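S.K.: Predicted structure and sequence below. I'll ask about it afterward.
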Amino acid sequence: MAEFGKVETDVHIKASPEKFHEIFCSRTHHISNVSSGNIQGVVIHEGEWGTVGSVIFWNYTLDGKAAVAKEVVEAIDQEKNLITFKIIEGDLLDHYKSFKITIQVTGKDENGGSVVHWLMEYEKLHGEIPDPHSLLQMAIAVSKDLDAHLTEG
């Protein structure tokens, strides 16, 4: 029997929703420069940065091990600062039948700053597979690295 699940978290940052969203949407290849301890490379395989249907290849480190993922951009909503990726190849699919990541950034309050909402939805190959909490922790670390980069100086 299929076991569906989701994990999610909010990361409070100082950068604007638009600036943070732009990095994940249109300047994704810069993430490895800013969070190189987590992400070693981001390359576009098909399409163009910032377009639905584009295929992006990631090299990253998870739990101290090198990993890869190929994903397709499923949805982009510029007004809501939202992007959704669906994993189509890579190490995550050794454990999950399907895996989708949605990132939405909203403004916090009149004092500025934003909240990055990470949502990971998946179907496990079997019940012994753990929930992807370490991937969620990596997403938090990447968010903080990007925020520090976007708000420096």
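M.R.: Cool, the structure landed.
S.K.: Only C-alpha atoms from now on, for both contacts and neighbour counts.
M.R.: Noted.
S.K.: Just the helices from this protein, written as ranges.
M.R.: For the chain, the helices defined by DSSP state H occupy 17-25, 31-34, 133-151.
S.K.: Mean neighbour count, those helices: which tops it?
M.R.: Mean neighbour counts were taken over the helices of the chain using mean count of other C-alpha atoms under 10 Å, and the top value, a mean of 20, falls to helix 17-25.
S.K.: and here's the other structure:
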Amino acid sequence: MSEFEKVETDVHIKASPEKFHEIWCSRTHHIPNVSPRNIQGAVLHEGEWGTVGSVIFWNYSVDGKPAVAKEVIEAIDQEKNLITFKVIEGDLLDHYKSFKATIQVTGKDEGGGSVVHWTVEYEKLHNQIPDPHSLLQMVIDLSKDIDAHLTDG
């Protein structure tokens, strides 16, 4: 019997929590332009950008391999700079019964900048499925690309 598991990571960035959160909420369609090696497409299928219940179709790469995911925005908290995506279709569901990613951005107390906290919760189809560490590395790289775009532009 499978259990829910999770992996987490923090990415330290220079951008403000609000700017980073805004990219994920209302400017999601720009992410492929900002990090084309990680994200090749982000297309709104239902709803509106930045609203709970909206459905986004992603084309992305992990370890150089193309993949797709259809995700629904499950939660948005503007005050906490938090957004949660739940995978409802795509390659990840070949290995996981459920898969959810939460991004929360908080400001640093000293020196400016922010910390992007990624939480990936999942339930494996069977015990031989590896934990999604490659995907976690991809979102670390993606976060750094977005930060560079926000702070250099």
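M.R.: Cool, the structure landed. Computed from a predicted model, the values in this text were never measured in an experiment.
S.K.: How far off centre is stretch 81-96 of the first structure?
M.R.: Once both centres are worked out by C-alpha atoms, centre = their mean, to the nearest Å, stretch 81-96 of the first structure turns out to sit 9 Å from its chain's centre.
S.K.: out of the helices of the first structure, which comes closest to D77 of the first structure?
M.R.: Ranking the helices of the first structure by proximity to D77 of the first structure (C-alpha to C-alpha) places helix 17-25 first, at 9.7 Å.
S.K.: The closest one relative to helix 133-151, how many degrees between them?
M.R.: With axes from the mean of the first three to the mean of the last three C-alpha atoms, to 10 degrees as the criterion, the two stretches helix 17-25 of the first structure and helix 133-151 enclose an angle of 120 degrees.
S.K.: counterpart of T106 of the second structure in the first structure?
M.R.: Matched by TM-score structural alignment, T106 of the second structure corresponds to T106 in the first structure.
S.K.: Might one say that that match is in contact with V115?
M.R.: Yes - assessed by C-alpha atoms under 8 Å, T106 of the first structure is found in contact with V115 at 5.4 Å.
S.K.: Pull up the overlap in contacts between these two.
M.R.: Taking C-alpha atoms under 8 Å, 6 or more residues apart in numbering as the contact definition, T106 of the first structure and V115 share the neighbouring residues P17.
S.K.: end to end, how far does stretch 102-112 of the first structure reach?
M.R.: With C-alpha to C-alpha, to the nearest Å as the measure, the first residue of stretch 102-112 of the first structure is 23 Å from its last.
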